[in-house]
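A.B. asks: Based on what follows, work out the 3D shape:
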Amino acid sequence: MKAERRTQWLRGVLDLCILGVLYDGEYYGYAISQRLEQAGLGHIKGGTLYPLLARLEEMSLVTSRWTVRQQGPGRKYYVLTEQGRRVFEEQASDWTMFAEHVATLIYRRGE
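C.D. replies: I've put the predicted structure just below:
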């Protein structure tokens, strides 16, 4: 897949993907990035991820907390709010329906 196409597609759905990661529990930024990469979305740079997390927090979809570690720097953990859970469920449903409509156009070849 061409990088610029992937970037364009991600721009429209990355916030939903982050909410999906956080739907499973509390994660710090690097762990969110790893989960997204493991899901096949490629490496998401911190310059993309952290502003998006800040925006989701401003929208009251996630909250965060700092933890102090005995070794290494502290970590900022993110978790969905109840509103974030509702928004994720609604948007996930909308995305699924949209993706199905797109799939009907893509896979109709040869009819």
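A.B. asks: Please make it C-alpha for all contacts and neighbour counts, starting now.
C.D. replies: Will do.
A.B. asks: The protein: strands as residue ranges?
C.D. replies: Under the criterion DSSP state E, the chain contains strands at 27-28, 62-67, 75-80.
A.B. asks: Please provide the structure for the following sequence as well, for comparison with the first:
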Amino acid sequence: MQPGDRERSPLAQMRRGVVEYCVLALLGKRERYAVELVQVLARHGLIAGEGTVYPLLSRLRRQGLVETTWQESAAGPPRRYYRLSDEGAAAVGRFAQDWASLSESVDRIIGGEDGQA
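C.D. replies: Alright, predicted model coming up:
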């Protein structure tokens, strides 16, 4: 293990756990194609490259959380656009509630509160 790996490992695991829901949340705002998603996620430091997003989008499509359409592009071949399905919207809603509860608990503990009176 290299110096610093121990510190990065938990962060990498957390990123992997939330990227799926970040993709769903982004698609809840408007439909997008994969490259747009890669750019937003990379800009926020959630992924390093495209290798994470394409398999994720395929899995989300198979699970019925996103729907796709092909649209012509003025800049090249047609693009596959992704949009949130009703099931995906429900999943994002559940995650948002769970995230709020989890992050509140972690913030309290990190802030020194242990829940004892």
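A.B. asks: Tell me how many other residues crowd the counterpart of Val79 of the first structure in the second structure.
C.D. replies: Matched across to the second structure, Val79 of the first structure falls on Arg83, judged by TM-score structural alignment. For Arg83 of the second structure, the count of nearby residues is 23 (other CA atoms under 10 Å).
A.B. asks: With Ala3 of the first structure instead?
C.D. replies: Neighbours of Ala3 of the first structure (other CA under 10 Å): 9.
A.B. asks: before we move on, back to that, and the closest residue to the match of Val79 of the first structure other than its chain neighbours, what is it in contact with?
C.D. replies: Counting by CA to CA, 6 or more residues apart in numbering, Glu31 is the residue found nearest to Arg83 of the second structure once chain neighbours are left out, at 4.5 Å. Residues in contact with Glu31 of the second structure (CA atoms under 8 Å, 6 or more residues apart in numbering) are 81-84.
A.B. asks: try 10 Å
C.D. replies: The contact partners of Glu31 of the second structure, taken as CA atoms under 10 Å, 6 or more residues apart in numbering, are 37, 66-69, 81-84.
A.B. asks: what does Tyr30 of the first structure give?
C.D. replies: By CA under 10 Å, 6+ apart, the contact set of Tyr30 of the first structure is 36, 44-46, 49-50, 75-77.
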